[in-house]
Structures are given as C-alpha cells and as structure tokens.
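Trainee: Here is a sequence together with a model predicted from it:
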Amino acid sequence: MKILYSAVGDTDPIRDLRDGAILHIVRWYQPDKAVLFLSKEMTEKEEARQWYTKPILAVKPDCELELIKTDIVDVHKLDSLYRMTDEFYRLVDAYPEAEILLNTSSGTPQMKMILAVLAIEYDKAKAIQVSSPQKGSNRNTEHLLDTTPVEDIIEGNLDNLPEECENRCTEPKLRFIKYRQVARELVELVQAYSYKNAVELANKNRDILSQEVLDLVQHAYERSNLDYEAAEKTLSQYPAYEEFLFPQVRDKAAIKLREYLWVMEIRLKQDYKQDFFVKLSPFLYELLCFYITKKLQIPLEKFTGKKNYDKMQLSEIKENFPEYYQKLKDTLPYPLRDGQNLSYYYLELFLQTREEVPEAIKKTLQTLRNVESKIRNKQAHQIQPLTDADVKAAVGKSMQEIYQDIQAVFYFVLGDHYRVPKEMVYDQLNQKLEELLKAQV
C-alpha cells in the first residue's frame, strides 16, 4: 500500500496550467491513499470549494482521501507544526507495512523541513521532490484567484495531456544524511560485541548500508551464536574474508572449541560473569574429551563401556585404567558407583594420572576444577550478580587470570598441529566493519 502524506501550499493543486506538487505525485505514483495536512487558510478553501480533493479525484478517482483540518495560522513557525509529526506517526502505527510518500515540495519551508526530517528518520518513507515546470522557483508565478471555478482549473491543466506531461518528480536520498549517525551507532555496538542489536540496526537501515557491511554484521551475529556453518555461508561470496574463517583449521571439533572459547572471551569483555561461568563447565568437558580422544587416542567407551554413552562403568575403568581407578577411590569423598556422569571433574582426575600431560598443565587443570566447583556453588546460593570481588574471594584469582588459565589448557590441547589463531576474530571483524563504514562516507 502506498500513502501520500503532504502539507498543502500555494502552488497546490494547480498553478500556471500545470500540476502542483501534490497532484503531480498522485499522477505519477498513484497512491492508494492521500493524507493532506491543512492549515486554517487551506481548510477554508477546501470546505468552500473542494479546492484540493476534486483535482486529486480527477486524476485518480479511487484514491482514498483523508484531510487533517487544523486552525494553524502561524505556518512559518516550527513550534506550531508539531502535529504534523504526530499525524505522521499515527499513519505509521495504523499502516505499519505501507510505503509512505512524503511530499517535500508543498507548504512553507518549515513544513517541508519537517517532512524531510521524517523521511530521514523512517526507513519506509520515501521523500519526493517535484520541480516546477520552469525548473526553478515558483515565486514569480501568479496564484490562482479564489474565484476561479475548480472545474475550470482542472480542465485547463496541461499535465492532463500525455504529450504535454513530463515527470518532474525526483527522489532525493535524504536518508544518507542519517548515515553518519547509523555508522557511529553500528561501530559502538560491534565494539561492545552486541551483534544482535547491530543486526537489528543494520536491517532497519539496509537502504543506506552496503551489502558487504550487512553481511559482515550478519556473519558476526551468527558466529557469536555458535552457528558457524551459517556464518561461513554468509561470507562465502567474499574470497578476501577467507582469513576470518581460518581455513587451515578444518577439524569440526577443533572449530567448535575455538568458536566457543571466543564467545567466552566476549562474555568476559562484556562483564557477563554469570554467563561466562555457565559456559565454563561444558567447554572444559568438551576440551578434555577432545584431548583424550584426539591426542591420546583413547575412545570414551573405555570409560563407559559403549559408544555414545556418558555414564561411567567402574568395571571398564578398573580394567583399562587401574591407576585412575585407584585415584578415584583415594580422591572422591563418596563411594564409587556405576552410572556417574562423565564430567570435567572425572576427566581432570584421569589426566592427573597421565605422563603425557606436563605438570604445569596438571596444576592448571586442578585450579580450573577448583574454580568450577566453588563458583558453581556460589552461584547456586546467591541471587545477586557475581562481582569481581566475589570471584577473587572464592578462588583467589581474577576473571582475567582464570581466562588465561583456560587459554593455556586450550592451546596445550590443540597445539601447533591445528594452528589456531590467538587473536580473537571478532576484533578483526569489528576493525574491518569500521573501515568499511568510514570508506562509505
């Protein structure tokens, strides 16, 4: 649906035997509805002679008309025209899917300015400018006399003749005036790793942003949601961005761990401590599973007795890893029994028995087990958000120190073989987005 929203000026509806701006837009854009904002003077003209509605219906008989009649006299004062904005947003609320055509060529300069600003602010609005037949100012063109019958001016309108009518409408790209503001907000959002909000802002401003920017923001959003396949597909049309995908790492399990670690780093930088620690346990568990199965070449069924099963079987453990079995008996504060879920806690104890693991890493693994246990316990017994002081008091380490321990284990597990980059990809993506947004100005 197309709706024309317009103020009414002295050159409407017809002047100098040609369409005024309102009539010309109706002729060339064929809106389904026209909403006219009338000052007190224009209201009196319309009520006396249907001065504006009759010419519109002569051009488009099925056009629905709505007149906003006011008693505004000071049409040259912006403070008198606030209702123009209110009526516009009333239309937006009533017709959320409609394209709204804004006539920026009728009314006083103040009215035109308001309509131009609305075209900048609302992405579904289209500003339309109508040139005079003289391709210049209309100031020297005589006004129609109020005594001229409206039927006569309609009949004498040369724009009714196809051979005489030339499209004088243009669509100024006013929303590019908003570009700097949108670009600045986008940069602030991505620097805060707030990619969901960045995608929403970008999609609302698709008409002023390049497809490359839109795709990079979408990629960052998908990637930060751990939808790596979708994120990879989004960037597939940009060979230059292959560096962001790190093609040298093709092991899906390694990719999953790398992406998960970076999301944890995002949560750390955003100071979302609860979410950081919620992600800690599953990440550490998957990391040790990767090390045991990929590096040590030990299938997990040696702990569980069968594939795709996560319950420990003591008979399997006793047979396959007697030293580990004894360590469990010596360490656990409760009796051993079958059916315990395989977890980071149990896998960390297993690695304490392995000569392949350096002592420094064993110590770090033990530290992280302590962190996991104490923070999980603290979160379970308080409703207040965790503070840095809470974390330090509980485990004797800062958030950054804990993350450095996680990184140390991560890079030990994956090692040089997987060539995992140490710089977080999101900072590179953010830098590239900032460069693109600056280049588009």
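Mentor: Looks like it arrived, so ask away.
Trainee: C-alpha from now on. contacts and neighbour counts both.
Mentor: Will do.
Trainee: what's the burial count for residue 419?
Mentor: Applying other C-alpha atoms under 10 Å, we find 12 residues neighbouring residue 419.
Trainee: Please look at it and residue 246 and confirm they touch.
Mentor: No. Residue 419 is beyond contact range of residue 246, at 9.0 Å (criterion: C-alpha atoms under 8 Å).
Trainee: mind checking how far residue 111 is from residue 50?
Mentor: Counting by C-alpha to C-alpha, to the nearest Å, the separation of residue 111 from residue 50 is 22 Å.
Trainee: And residue 144, by the same measure?
Mentor: The spacing between residue 144 and residue 50, counted by C-alpha to C-alpha, is 15 Å.
Trainee: Between those two, which has more neighbouring residues?
Mentor: The neighbour count for residue 144 versus residue 50, taken as other C-alpha under 10 Å, is higher for residue 144 (18 against 13).
Trainee: A further structure is provided below for comparison with the first:
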Amino acid sequence: MNQTILFTPVGGTDPISSTNIHDGSMLHICRVYQPQKVILYMSKEMLDNQEKDNRYRYCLDRLAQMQNRKVEYEVIERRELTKVHEFDYFYQDFRDIISRVYQTMDETDTLLLNISSGTPAMKSGLAVLQTIGEFPAKLIQVATPEKRINEHVHKDYDVVTLWELNEDNAENYENRCKEVQCPTLANIKKEEIIKKHVLAYNYSAAFDIAETLPDEMTTEYKDLLKLAYARVLLDFKSVDKMIEKTKIQCLPVRSSSQRKYFEYALNMELRLKKEEYVDFVRSITPLIVDLFEIILKKQCKIDINDYCNKKREDGKERRWWSKRKLEGTRAEEVFKEYYAEKNKEFLGGDIYSIHLKILLDGLSEDAHLKELIANVRSVEENIRNLAAHEIVSVTEETIVALTGFSSEKIMAMIKELFNYTGISIRKEYWNSYDEMNTEILKKMSVNE
C-alpha cells in the first residue's frame, strides 16, 4: 500500500510551542514525512486540551491543506491515564497497539515512531520496544529550535494565532527530524557473539554473523573481518585487496617472498591456541621443509635448486635430487659421508626434511642451530605419520608422550628457527593477530 504511518504520543509542546512559535515534535514529523495516517495517543490531559479547542486536529488539518494531501486520523484515548510516569504501563500498551497496527500493514508500508513527544516514560517505552526488535520501525527524534529543553506552557493557548505565527510554515523551514539508529537487542547480542568469535580467532563465523546484520551496523568493521578471514586462509590476494580498501596494514612481514612463511607459522600458532592439535601437527612438515631450505641457503650458502630437477605436475612444482648436478659438490660429499656410516647409498629422489637436516649437520658450524634442527626434525618424524594416516585423538599429552616436547615448546623452536632465516622478525610481530583483533574490536566500538 506504500503507506507511511505515524504513531505518536501527544506531548506538552504539541502541536505548536507557545514559547518558541515552532512546530512541536508531532506536527514537525508530519510536516517532514507527510504520513497518510496519524495515530494519536492521548492521556487525560491531552484529551482535555483537544476537547477544549481541537488544537491537534486543527493544526494537522491545516498542515495537510497546506501540503495538498489528505490524512487519516486515529485517536487512542487513555482518559483514565493520569500516572504518566509509569514505564511498564506504556511499554505494554504501546506493544499491544503497534502489534495491532502491524497486522494492517504490508511490506511496502513504513511505520514512524515519535520519540520526542510525551513523557519520558512514553519515549522510553517506544525506544525499548524498538530495541527489542519485534516491530521494524523508524524512530524519529525532533530537535528543538533552540537545541535545548522545551518549556511547556498551556495557559491562554490560542491555536489559531499560533498556527498563523508558526515559523515552520515558511518554505525554507529547518528540518529538525533525525532518524535514530537504535540497534535491536538481537543485533546487539549478535555483535557480542562476533566479538567472542574474533577473540577466538574464528573469523569465518564472525563474518557470517556480520552478514546477517544491517549494513549501517557493520560499516566500520565488516571489511576487517573479511581481511582477517582471508588472512587465516593465507589468501594473500584477498588480503592485499582488503588492506587497500581499509587502509589498515596488519601484516608485519610484507615482502611477498617472506610473509607466506611467517603467516603460515602464525597460522600454526592459532591452531595451537584453539587446541586444534591434529591440524597443528599436520602443519609442521610443510613449514620446516621450507625453513630448513631457507636456513641452508642463508647459513651455508647452499641453494638446493642448484642440485635438483624440476617440473610442474597438476599445477604444482615438483623437485627431486639430480645426481648429475650433485656430482663433485660439497653437498654430495656430505650425503656420501652420512649414508656410508649407515652402510647405505644416497638414492636421491624427492626432497625431504631429512635430506636438508643432513646437509645442515654436515655444513653448519653452529652447534645450537644443529641441535634445534635435530629437535624439530625429531618432532616431525615422531608425530607426523600419526596425525596424517591414523584416525586418532591428538592431545597435549599425546604430543608430549611421542616427542618429549610440549606443543608450546615445539612452537617456540619453530619461532627460533626464523632467527636463522634472514627474515627480519621482531618479537612483537608474533602478537600481530591479537593486534589485528584489537583493531577490529575498536572499529566495532564506534557504533556503541
């Protein structure tokens, strides 16, 4: 029906203030929004005023005539209502009335609620009703011309004269209406859940909930949630796009050739914090292979790409040792010495962490590094197959029993390996997810 309906308590400065000669809130909303129907809620005092001089209907009719339109009126009489300060009464009464009004509306209609007229209890009742969110409506607040509290003067009220003198009848009147964005309790609760998901690093769930909220509630932070979600997926293309959009840089390591290793390690630590031990264990091997390779190049000046063959299979690069390229090199000597002690021969094949460990042991003179490499490699060897090939519960106790190290110690050793890679990482970089969360929560608080 495309109707605009105004529900309005009638207050002390309605319809025209006799102290400032401007519209009261009820009349001003009608002037600005031009509703087709006005539902007037009147206490005993307001009914007495209406019966005395027809002031409310008179001004509404004159306004409709001025705007060349017709208005339907409904008066809700509460003649017995003298205790206008009782919030509980108005909340329940307004709820019943608005429920009835909604039964006559369709999805094309708009309901306006005047929260500037009436007693404080009436205004609060309407605001709380909207906050609960049962009945979608626009809350309209009207500022006074002086931007301060109106005085209520009823003695010698001359509605006809006041209408003629009303300054808001001028064509260039000031629109003093403001639509108050009042989030519903359901939406407030959703934002609290979003905060909990953010603090638990569950950005997927946080973003999904944000998608169900009105855009005006999430403008400040939804793109940051999208950034965080892409970050935890290691989707750097999307991360870069959201950094460009939000102008918020949350990745401490920004070189594309280095950040993937650091962000992967941060991702591992998130899994540890969430006690996702199976995923934590499974993520160890890919990272330590890369770290061993980088450390070998940085500390021992050995680039294994010089000693292997390459080809792409299914869109991925596969590398394997080339005996021809190894021939006569220091790397070949290390392999021969290692396998000779075990009465074996180095057969080449795909590149594994054990091969890189052998080279680091044979070429590095850093005893602490070699001990660190040995410990991390031992962890990988002892627990990798368990998580990868068996359906089994992996707990902190399982990890300690199989490796001799706690999960935190394993993560600490992996962090220490980065000190040998040449990648510039400050201690505080490891807190970058928490710093990103702080930024998200700060943006969420803008709406509060």
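Mentor: Noted; the coordinates are in hand. This is a predicted model, so every value here is computed, not measured.
Trainee: Please identify which helix or strand holds the residue lying farthest from the centre of structure 2.
Mentor: The centre of structure 2 is farthest from one residue, residue 343, which by C-alpha atoms, centre = their mean lies 59.9 Å away. Under the criterion DSSP states H and E, no helix or strand holds residue 343 of structure 2.
Trainee: Where is the longest helix in structure 2?
Mentor: Secondary structure of structure 2 per DSSP state H: the longest helix is helix 367-389.
Trainee: How far away from the center of its chain is that one?
Mentor: Offset of helix 367-389 of structure 2 from its chain centre (C-alpha atoms, centre = their mean, to the nearest Å): 38 Å.
Trainee: okay, the next helix or strand after that helix sits on what stretch of structure 1?
Mentor: Toward the C-terminus, helix 367-389 of structure 2 is succeeded by helix 396-403 as the next helix or strand (DSSP H and E). Using TM-score structural alignment, helix 396-403 of structure 2 lines up with residues 388-395 of structure 1.
Trainee: What are the buried residues along that stretch?
Mentor: Going by neighbour count (16 or more other C-alpha atoms under 10 Å), the buried part of stretch 388-395 of structure 1 is 391, 394-395.
Trainee: Just give me the closest of the residues you listed to residue 290 of structure 1.
Mentor: When the buried residues of stretch 388-395 of structure 1 are compared for distance to residue 290 of structure 1 (C-alpha to C-alpha), residue 395 wins out at 26.2 Å.
Trainee: wouldn't the closest one be in contact with residue 374 here?
Mentor: Yes. Here residue 395 of structure 1 reaches residue 374: they are 7.1 Å apart, a contact under C-alpha under 8 Å.
Trainee: what number of residues lie near residue 327 of structure 1?
Mentor: Counted with other C-alpha under 10 Å, residues neighbouring residue 327 of structure 1 total 15.
Trainee: go on, the one 10 residues further on?
Mentor: Residue crowding around residue 337 of structure 1 was assessed by other C-alpha under 10 Å; the count is 10.
Trainee: give the contact list for the closest residue to it other than its chain neighbours.
Mentor: What sits nearest to residue 337 of structure 1 in space, not counting adjacent residues and going by C-alpha to C-alpha, 6 or more residues apart in numbering, is residue 314, at 6.9 Å. Residue 314 of structure 1 makes contact with 303, 325, 336-338, according to C-alpha atoms under 8 Å, 6 or more residues apart in numbering.
Trainee: For the stretch 151-300 of structure 1, just list every one of the strands.
Mentor: With DSSP state E, counting those that start in this stretch, the ranges of strands along the stretch 151-300 of structure 1 come out as 169-170.
Trainee: let me redo that: the stretch 51-200 of structure 2
Mentor: Secondary structure of the stretch 51-200 of structure 2 (DSSP E, counting those that start in this stretch): strands at 72-78, 110-114, 138-142, 177-180.
Trainee: So which elements touch the shortest one?
Mentor: Looking back up the chat, that one is strand 177-180 of structure 2. Applying 3 or more C-alpha pairs under 8 Å, 6 or more residues apart in numbering; DSSP states H and E, we find strand 177-180 of structure 2 packed against helix 25-33, strand 138-142.
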